[in-house]
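> only geometry, no sequence info:
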């Protein structure tokens, strides 16, 4: 058996993303809430023992994003071959193979990388190829009668016959470190753009009598992003992959194409997700929970058998307990909703703790911000909060207390107490509309006219 060599990777990430019309380096544009380069790094970390990332000048955010991996700088952007060569001082003596990958190919999977490395063992140089539905202007991989790669021809230089070749170059290569850097040193910039191309090492390897092989991978894995439109296509591919994985793990999605997941979304078995649900970063949904349509979750935990939505928003720091209900147009922020508690309609609970089996009436809000600081509201177990209640924090509501509808609660409420905090109703007989409305005015008049004629006179 041929031993598998040790492996290292060079990730080219110095691109500016000019066609994206963005000040953000291309490698930092996010997919599913995580920079493209970090998706690729996640895969590479499972395969390579060393990783070097090539960055451009003035990219401190990119250098931080790829930590703890070492970076080298391509001061002048003189092509992909020139970029890869910047890692030579770190990897020239590496006792194994080095692969070169691209930060804007974030969907390459671990199995594909391993197949590339496996193919290199049987040849002097291995590269990745694909058969896109529309080959367009990709470089074509020209193979000899045995299927080995004889050369790569760019679309602009290809003959009409060569342009009919379906196997296209993806740019990813793998070779022994010593060979790779020797070939890179021999690459010239004798071309229209005056750049040093990584793909030129194929011709150099063939000229040395080295065998060059192409490992085919799915187009979806090797797609890149040079524009916002292509970035959107990558996002669609990433979302499709994550949805499929979630459903394979036991989650139900009634309209999966409308559900958007984050790279770190964790869904338990028998979770049900309705249409048009969005997961931001940091969401955990435990088994048996249901997320109903048009809900938005971020930085929160939903415990088992809880029901969220429809039209609910869970913001960072929120935890919804077992069997709890969060209903339509309810927003929670840094809130703990206890087991079996319910907030079913039109409420805001921020910086709050709600005890088990408490019921939050429609229109309830916690007034948690005084203009300078955030304050806590603590609602005990079994509390019933009547509709349209405002709880002015800091305030504590004891277990089993009852808050009357329409109250503004500014003081603590003891256990088992009834709290009523609202203005006293006054009824004044004969002060309504009778005798005060023009004969032409009826109840179909606009409210503004009703107010000006009726209510204003009654005050």
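Good, I have the coordinates. Please read these numbers as outputs of a predicted model, since none were measured by experiment.

> alpha carbons only for contacts and neighbour counts from here, please
OK.

> quick one, what contacts residue 116?
126, 127, 128, 174, 215 (C-alpha atoms under 8 Å, 6 or more residues apart in numbering).

> are we agreed that it is in a strand?
No - assignment of residue 116 by DSSP: H, G, I helix; E, B strand; the rest coil gives helix, placing it outside any strand.

> out of the contacts of residue 116, which two sit at the greatest distance?
174 and 215 (10.7 Å; C-alpha to C-alpha).

> any shared contact partners between the two?
116, 126, 127.

> so what does the top strand by length along the chain touch, helix or strand wise?
The longest strand of the chain (DSSP state E) is strand 168-176. Helices and strands touching strand 168-176, by 3 or more C-alpha pairs under 8 Å, 6 or more residues apart in numbering; DSSP states H and E, are strand 96-102, helix 110-121, strand 125-130, strand 140-143.

> just put those in a markdown table and tack on distance to residue 23.
A markdown table is the format used below for the helices and strands packed on strand 168-176 (distance: least, C-alpha to C-alpha, whole Å):
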| stretch | distance to residue 23 |
| --- | --- |
| strand 96-102 | 19 |
| helix 110-121 | 31 |
| strand 125-130 | 31 |
| strand 140-143 | 32 |
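
> give me the more crowded residue out of residue 174 and residue 215.
residue 174 (28 against 18; other C-alpha atoms under 10 Å).

> I'd say the more buried one and residue 121 touch.
No - using C-alpha atoms under 8 Å, residue 174 is not in contact with residue 121; the gap is 9.7 Å.

> out of the helices and strands packed on strand 168-176, deepest packed?
Scoring the helices and strands packed on strand 168-176 by mean neighbour count under mean count of other C-alpha atoms under 10 Å gives strand 125-130 as the most buried, with a mean of 26.

> chain center to that strand, what's the gap?
Taking C-alpha atoms, centre = their mean, to the nearest Å, one finds strand 125-130 lying 29 Å from the centre of the chain it belongs to.

> again, but for stretch 30-43
Using C-alpha atoms, centre = their mean, the offset of stretch 30-43 from its chain centre is 9 Å.

> flag every buried residue along it.
Neighbour counts using 16 or more other C-alpha atoms under 10 Å place 31, 32, 34, 35, 36, 37, 38, 39, 40, 41, 43 of stretch 30-43 among the buried residues.

> next one for the comparison:
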């Protein structure tokens, strides 16, 4: 049998109090609807239809080229949203998963188990359920002696006995595709909200004597639907625990997992050590046996093996093996640090490449520069790359020594083996093997200090 999927992503999410569509709020680095889409991929659907509505174009941008879209121009309930998928799925034979785009914690494994259960039990519909410690507010699953689902009872309609039921509806379903759209033609808006509810389809199947089943999640956390910022933070916390646990199982050491923040697409090799308050975002990759100390923040960057990053920030850059960075360094986008480079405290590198074993120990700015190997930057060195309108490049050869407190005004090149005297301002090319001095002449005025009121002689 063939699988299909419908992802409901049309809602505004009023309780989020946000201009952003609810399903685009992020959990562990990607939007909730992307989490759902990835999990849905586990059932290998022949066709996926994502129902969009509020700010549809934003949701379509995120999933462009990966799914069909159908627009729900009026928000008339879950049943109405599913109706929008009929043109894409009508006439197809198989089973269709219906899932909300605000359930980021659901796993692909659970969805595969749900589909298998549905097929093996020859159900017309199967509801994904969960056991809640406190089921208040959820729709309850009422079963018969054969374990088939009789109905879903909402909290406000439940009897005292039904309120004791802990099995709740998660809002995820599998239907026989053809019967789903046939039944949707028979639901109505005769309810307090004046909306079409997908749960009414379950009642129609039962009235027709058709088999409705329920598959219960092993982990209640997977059922979480995010409707407000509190639930969003809860989802983030649970997802972070999952991510960190997977990395620990794979050989990564955490000083304090609860205070380590890793996005879902980050890759970390074994033997890496992460101290507390480390943040790894985007598609960062951390090489084997690297050590990231407290406060390190890395975004969309690649780190080689045996790197040591001390309380520093790296953005959209590449760092080779055995590089040391920090403390308090900032590697800005577009930078490339070759093997065994050292970038020390209060050093900023932006859009630059540094060759092997090059060192900038402290208090230095390197911007829009191509730097060779075995270069030494003295403290306080600045590459002046911006004149207020345009950026210019500095070229520095191999084995160059730049003395402390030097200012290198681009565009300029420093040849191999050249030496820049401390305190120099350089605005002309320096040939290979040359020494460049760009200082003002020092003048000493004998005994002039005695003329100043604060001099001891005048007190």
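Good, I have the coordinates. The shown structure was predicted, so the numbers you read here are calculated from the model rather than taken from an experiment.

> what range in the first structure does stretch 7-23 of the second structure sit on?
Across the first structure, the stretch matching stretch 7-23 of the second structure (TM-score structural alignment) is residues 11-27.

> and that stretch, end to end?
10 Å (C-alpha to C-alpha, to the nearest Å).

> for it, buried residues please.
Applying 16+ other C-alpha under 10 Å to stretch 11-27 of the first structure flags 11, 12, 13, 14, 15, 16, 17, 20, 25, 26, 27 as buried.

> pretty sure the last one sits in a helix.
This means residue 27 of the first structure. Yes - assessed with three-state DSSP, residue 27 of the first structure lies in a helix.

> that one and residue 12 touch, don't they?
No - counting by C-alpha under 8 Å, residue 12 is not a contact partner of residue 27 of the first structure; they are 9.1 Å apart.

> need the residues touching each of those two.
Going by C-alpha under 8 Å, 6+ apart, residues that sit against residue 27 of the first structure and also against residue 12 are residue 103.

> now tabulate the contacts of residue 116 of the first structure in JSON lines and tack on distance to residue 65 of the first structure.
Compiled in JSON lines, the contacts of residue 116 of the first structure are given as follows (distance: C-alpha to C-alpha, whole Å):
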{"residue": "126", "distance to residue 65 of the first structure": "29"}
{"residue": "127", "distance to residue 65 of the first structure": "27"}
{"residue": "128", "distance to residue 65 of the first structure": "26"}
{"residue": "174", "distance to residue 65 of the first structure": "25"}
{"residue": "215", "distance to residue 65 of the first structure": "30"}
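
> nearest to residue 66 of the first structure among those residues?
residue 174 (21.5 Å).

> counterpart of the closest one in the second structure?
Match for residue 174 of the first structure (TM-score structural alignment): residue 174.

> wait, its match sits on residue 115?
Yes - using C-alpha under 8 Å, residue 174 of the second structure is in contact with residue 115, at 6.9 Å.

> so what sits against both of those two?
Shared contacts of residue 174 of the second structure and residue 115, counting by C-alpha under 8 Å, 6+ apart, come down to residue 97.

> quick one: map residue 41 of the first structure onto the second structure.
Under TM-score structural alignment, residue 41 of the first structure pairs with residue 37 in the second structure.

> where does its match land in three-state SS?
Going by three-state DSSP: residue 37 of the second structure is helix.

> got a list of what it touches?
Residue 37 of the second structure sits in contact with 7, 101, where contact means C-alpha under 8 Å, 6+ apart.

> would you check how far apart it and residue 125 of the second structure are?
21 Å.

> what's the longest helix seen in the first structure aligned against in the second structure?
Identified as the longest helix of the first structure according to DSSP state H is helix 228-248. Mapped onto the second structure using TM-score structural alignment, helix 228-248 of the first structure covers residues 229-249.

> how many residues are close by the counterpart of residue 79 of the first structure in the second structure?
Aligned counterpart of residue 79 of the first structure in the second structure: residue 77 (TM-score structural alignment). Residues near residue 77 of the second structure, counting by other C-alpha under 10 Å, number 17.

> so which of the helices and strands packed on strand 168-176 of the first structure comes closest to residue 361 of the first structure?
Here helix 110-121 is closest among those (C-alpha to C-alpha), at 50.2 Å.

> just want the angle from that closest one to strand 125-130.
140 degrees (axes from the mean of the first three to the mean of the last three C-alpha atoms, to 10 degrees).

> how far off centre is helix 110-121 of the first structure?
On C-alpha atoms, centre = their mean, the centre of helix 110-121 of the first structure falls 28 Å from the chain's centre.

> could you check the angle strand 96-102 makes with it?
Using the same axes, to 10 degrees: helix 110-121 of the first structure against strand 96-102 is 130 degrees.

> got the angle between helix 110-121 of the first structure and strand 168-176?
60 degrees.

> and residue 291 of the first structure? What does it align with in the second structure?
Match for residue 291 of the first structure (TM-score structural alignment): residue 292.

> returning to that earlier point: how about the longest helix of the first structure: buried residues?
Those buried within helix 228-248 of the first structure under the rule 16+ other C-alpha under 10 Å are 231, 233-240, 242-243, 246-247.

> give me the mean deviation of that helix from the second structure.
Compared with the second structure after fitting, helix 228-248 of the first structure has a mean deviation of 2.0 Å; criterion: mean C-alpha distance after the TM-score superposition for the first structure.

> there's contact between the match of residue 291 of the first structure and residue 310 in this structure, I believe.
Yes - with contact defined as C-alpha under 8 Å, residue 292 of the second structure reaches residue 310; the gap is 6.2 Å.

> quick one: which of those two has more around it?
Neighbours were counted for residue 292 of the second structure and for residue 310 using other C-alpha under 10 Å; residue 292 has more, 25 against 22.

> save the buried residues of stretch 11-27 of the first structure as a markdown table, and put in secondary structure too.
Output for the buried residues of stretch 11-27 of the first structure, formatted as a markdown table (three-state DSSP):
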| residue | secondary structure |
| --- | --- |
| 11 | strand |
| 12 | strand |
| 13 | coil |
| 14 | coil |
| 15 | coil |
| 16 | coil |
| 17 | coil |
| 20 | helix |
| 25 | coil |
| 26 | helix |
| 27 | helix |
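
> show me where the first structure has its helices.
Under DSSP H, the first structure gives helices at 36-44, 60-65, 80-85, 88-91, 110-121, 177-186, 201-207, 219-222, 228-248, 447-450, 456-458.
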